[in-house]
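Q: Turn this into a structure:
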Amino acid sequence: MFHSLRTPPFGRLLALLLVPFLVLTGCDSGGENGGGGEEEQVPTASFTSTVNGFEVTFDASGSTDPDGGTIQSYTWEFGDGTSGTGATVSHTYQAIGDYDVTLEVIDDEGQTASSSSTVTVNPDQIVVSDDITANTTWTADKTYILNGLIFVNPGVTLTIEPGTVIKGRSQNQITTNDGASALIIRRDGNIEAAGTADSPIIFTSTADDLEDPADLGPSDRGLWGGLIVLGNAPISEPGSPTVEGVPDSEGARFGGDDPADDSGTLQYISIRHGGFSISGVSGDEINGLTLGAVGSGTTIDHIEVFANLDDGIEWFGGTVHATHLAVAFCGDDSFDWDTGFRGTGQYWFTIQAPDAGGRGAELDGFDTVTNDNQDLFSDPVVVNATLLGSGTTSSLSDNAMRFRNGGAGEWYNSLIGSFPAGGLRIDTDDAAADNFNDGFLVLRNNVYFSFGGGSDIPSIVEGTQFDSAIAQANTFQDPGVSISRTADGGLDPRPTASGLPTPEAKANFDNAVPQGTSAPDLTPIEDVNYLGAFAPGQPLWTDGWTALSQTGFTAN
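A: Next comes the predicted model:
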């Protein structure tokens, strides 16, 4: 008898039902999970650290799983040969040092991710990661590390003792997701930082070993951000703009209607090796010292900016008097004003490096000019400046001074020279030229010397329409200063030549501004019997507390 292989009725039905299931589950035309489904996403590992003496608390609660799952494990390598587990852990180190810490996380799908950061352990250092929200004093027995953008909030005073050192982290060291480290005083915030000649307050990079004067030099720029002070004094622009160098999202605004606004005190402060650009866009770097709408109630004297990547000191509006300023070896302009600055200055000194630098002074009137603000251009008064460029043989090509964008101002009793190109440019395609013709732009009783662009005033002034008037009001002669751009003790900016012009007295300054606008207050300006920033035969006011002095550029 022949027996055919026939499926019983129930078995046949079950087999038919299984066929499409087998076909569907056997098809693998999508991703690794099959069926065209979404690929599993790796988790994100992130952590913060809080240093308290030798004990460091690590917090990885910011780690996430984009799939919506959970982190199942946290494994730490503390950089000293030990490890630990847990989302939040505390670890005690046995010695001062920099430790490379690594976190590895695993999610509930078995996916892994890791993150690393360098943690500095030093009981004498305090890492500042949070904004200053209550009155705070930084003391000279500690070094303060800026871990990102640190704001001093409105209504709060930050006091910094003489001799205190503040260091800014570079971008790759910052653990707060900020793009740079900087100290920023908001409007209605206050900083009381009164150093002394014997105990200056130093802002510098974490890479700077202050015990080794030779570890960083004039070309070491852009290692951190800078110092920014924002106030409520008048500016030329409508509203309250955000300051350059800081993301708009941070709300770092400046400007108001109080010319006597008081942001505090800055005295005997050296700011070194800053100027980092958060955006990476040229021109968006942080100045060494930025003054946004800082009022005349603020005290600013004896400030040094050394080896900044961007401008040394820049004013955006405001009315403050700034005296005894030294700017050395910066990558862009030494002094820069804009946005309706109507303050005063005396004893300003700069020397530029041959490898990088801009103008000795870049002098802008506005950011934006309208019918409402056209008479509110920058128009300050500066006396006793010494501007030394990058040298007549430098490959750079900027002028000593440029007035543009409706800029104005008055300069008296100053020494200006050693620049590779010309001495002066007044832009003729905007209101800067009009300001000269109207008497708001004044250059008088200044001495020009040693320019790559020429050997008399007409040859160093760009544009013939200004030659005669500027030549009649100023002189071209060697003031007898000693210039060196190496750390050989050869820099001595005190004039030694005889026959220099007699200084013009404050009572004879024009101090001219458009009718109906406020002129600078000349009260703080002193009448002295010499030209330039330094008195002949007297000690340099930079001695002892500046990087120029401490690293051997000047002979103390």
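Q: Please count neighbours and contacts with C-alpha atoms only from this point.
A: Noted.
Q: which residues touch stretch 383-391?
A: Residues from elsewhere that reach stretch 383-391 (CA atoms under 8 Å, 6 or more residues apart in numbering): 345-357, 359-360, 396, 400, 411-420, 451, 493, 525, 531-533.
Q: Let's see this one next, to set against the first:
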Amino acid sequence: MYNSEFPYCSPGLLSTLHARGRRLLPTLLGMSALLLLQSCSLLLDFDECATDSDCAGAGVCTEGICKPPPTEAVINIIAEDTTWTADKVYLLKDVITITSPAVLTIEPGTKVLAEKGAALVALPGARIEAVGTRQAPIVFSSAEPVGRRRAGDWGGVALIGKAKVSREDFNLRINADEQQPIVGGTDDNWNCGTIKYTRIEFGGGFVEGDNALNGLTLAGCGKETTVDYVHIHKGDDDNLEIFGGSVDIRHILLTRAGDDPFDIDTGWHGTAQFLAIQQDPVGNNSLEIGGLKEDHTAEPLTDIKIYNYTLIGGQGGGDIQRGAHIKEGARAFMSHGIIMGHHTVGVEVSDEASIQGARDGHTVVQHTLFYEVGLNGDSYFHAGASVPADPGSGDAGLDAGSEDAGGTDADTNSDPGGSEEGEYFDQVAYFTQPGFNNIFGEDPGIERPFDLTNPSWVPSATHTTGAAITPPPVAEGFDPTGVYLGAFRPGEIPWTEGWTDYPLN
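A: Take a look at the predicted model:
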């Protein structure tokens, strides 16, 4: 097939060579045209096709030959029900908004490319129904040629709804020249649509001026929204950001984000299960769990539950790299997890409201294996933080010059927060209490956790299974079969198989 990096390998030439290959090949091999064939050799496929499925998702079957699908430019607002099909490539030329009550349906195997500054945004009342399959995932990617694609090449995909958020008059800054979409309302069952078996690559860029999106943004989306089997790769900012709402997410893979793979704020009160994260070496926190920055008591509070998660750090890079940072009054219940490879700490709670929430038992990290965390490999938590800490600091409780603390060997008289006032909160003692059943310093047995192009995910069963691990609660919408630590069942083929990809560029 045609590849823009080899312009002399035109579709016409390739079609001719394909159709006449058996007759021309002996002659060509004896001519200087051999050089041309060698240049094109990687692009030729002499297998004939009968249907589009024979083209392995890379083209359409035309006159018995796999050919690149035609490209359709998308330049206008989508104001009526529209369907995108896999026999075309859709090119986003700008910020494309879908307005109420329109529904954009994207069929399995469809590829959507985006130019600089482009994005796809479903406004409140509109929906995106993007349902791929394991064999034919939907792909959103950069319009730049393979080899020249970079994080931030385009904006991303955003779904906006009217579920509860903690900020009044909340809008997403998308286009400086138009009225901004208002986020949130009172309907926690709000349906923003479906994103399933879908990849989103090289997003997180600016859409206009200083306004940027994330790979996937969910803002005010409710319980009827479905986000399941989604891979977001190489976003320039966050791969996934959830602003409030109550949407539940399942089977989420986030790899190589430029900032935080998963950023949560403004009162998200949903759940996640089967969450896998591999950080870029320059990335920050695997999970950034925040509330409303300007008011840490604003309701709804960020109050989430996560079961079956694997958080793999970048083994260096960013100034601060935690497994999870809980701040701004947020609360988090995390269970059945693996946290490894973060060079700062595994989990940190900071600021007065979040620390008080942990003290009251609203933040729990249990049944989690910590391995190779911190500069010395055993610095799982900072020794503590005082209450009150500075609520205006996103990193209260962290001092670059303080000593990390792991296990039960912490200096419990230290105060990494640097505050001389307030009641001391010992994070080491809290997160290592026996009732949480956390495991420290044991290798989970993942073969290639830090491989950026071909990572493995499945752990061994040695430390990730056992009678002490209870089933996730089915009454709260969790899959009760996840009776193991991490996002992947030991000894089985990972749910990422067959539909994900890890391109460098």
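Q: Just give the TM-score of the two.
A: Comparison of the two superposed chains (TM-score structural alignment, normalised by the length of structure 2) gives a TM-score of 0.73, and 393 aligned residues with a CA RMSD of 2.4 Å.
Q: re the thing from before, out of the contacts of stretch 383-391 of structure 1, which end up buried?
A: Neighbour counting over the contacts of stretch 383-391 of structure 1 (16 or more other CA atoms under 10 Å) leaves 345-354, 356-357, 359-360, 396, 400, 411-420, 451, 493, 525, 531-533 as the buried ones.
Q: if you look at these, which of them are in strands?
A: 345-351, 411-412, 415-419, 451 (DSSP state E).
Q: Closest one of those residues to residue 325 of structure 1?
A: residue 348 (4.8 Å; CA to CA).
Q: What lines up with that closest one in structure 2?
A: Residue correspondence to structure 2 (TM-score structural alignment): residue 348 of structure 1 is matched to residue 275.
Q: Now do the contacts for its match.
A: Neighbouring residues of residue 275 of structure 2 by CA under 8 Å, 6+ apart: 250-253, 308-310, 487.
Q: Nearest the geometric middle of structure 2, what residue?
A: Residue closest to the mean C-alpha point of structure 2, counted by CA atoms, centre = their mean, is residue 254 at 3.2 Å.
Q: Counterpart of it over in structure 1?
A: Using TM-score structural alignment, residue 254 of structure 2 pairs with residue 327 in structure 1.
Q: Let's have the contacts of residue 275 of structure 2 in a markdown table, adding distance to residue 120 of structure 2 and secondary structure.
A: Output for the contacts of residue 275 of structure 2, formatted as a markdown table (distance: CA to CA, whole Å; DSSP: H, G, I helix; E, B strand; the rest coil):
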| residue | distance to residue 120 of structure 2 | secondary structure |
| --- | --- | --- |
| 250 | 22 | strand |
| 251 | 22 | strand |
| 252 | 20 | strand |
| 253 | 20 | strand |
| 308 | 30 | strand |
| 309 | 28 | strand |
| 310 | 29 | strand |
| 487 | 29 | coil |
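Q: Could you confirm the match of residue 254 of structure 2 falls within a strand?
A: Yes. Applying DSSP: H, G, I helix; E, B strand; the rest coil, one finds residue 327 of structure 1 inside a strand.
Q: Need the counterpart of residue 62 of structure 2 in structure 1.
A: For residue 62 of structure 2, no residue is aligned by TM-score structural alignment.
Q: before we move on, the earlier item: roughly how far does the match of residue 254 of structure 2 sit from residue 132 of structure 1?
A: As judged by CA to CA, to the nearest Å, residue 327 of structure 1 and residue 132 of structure 1 stand 28 Å apart.
Q: Ok, residue 58 of structure 1 next?
A: Distance, residue 58 of structure 1 to residue 132 of structure 1, by CA to CA: 22 Å.
Q: Please verify my assumption that residue 191 of structure 1 contacts residue 161.
A: No. Using CA atoms under 8 Å, residue 191 of structure 1 is not in contact with residue 161; the gap is 11.0 Å.
Q: The two - which one has more neighbours?
A: residue 191 (24 against 20; other CA atoms under 10 Å).
Q: Where does that one sit: helix, strand or coil?
A: The assignment at residue 191 of structure 1 comes out as strand when based on three-state DSSP.
Q: residues touching it, list them.
A: Residues in contact with residue 191 of structure 1, defined by CA under 8 Å, 6+ apart, are 157-160, 185, 263-266.
Q: Shared with structure 2, which of the residues you listed?
A: Retained in structure 2 (both residues aligned by TM-score structural alignment, their matches' CA atoms under 8 Å) from the contacts of residue 191 of structure 1: 157-160, 185, 263-266.
Q: Narrow the residues you listed to those in strands?
A: Per DSSP E, those map to strands at 157-160, 185, 264-266.
Q: Which one of those residues is nearest to residue 112 of structure 1?
A: In terms of CA to CA, no member of those lies closer to residue 112 of structure 1 than residue 185, at 41.0 Å.
Q: Distance of that closest one relative to residue 155 of structure 1?
A: Counting by CA to CA - residue 185 of structure 1 and residue 155 of structure 1 are separated by 11 Å.
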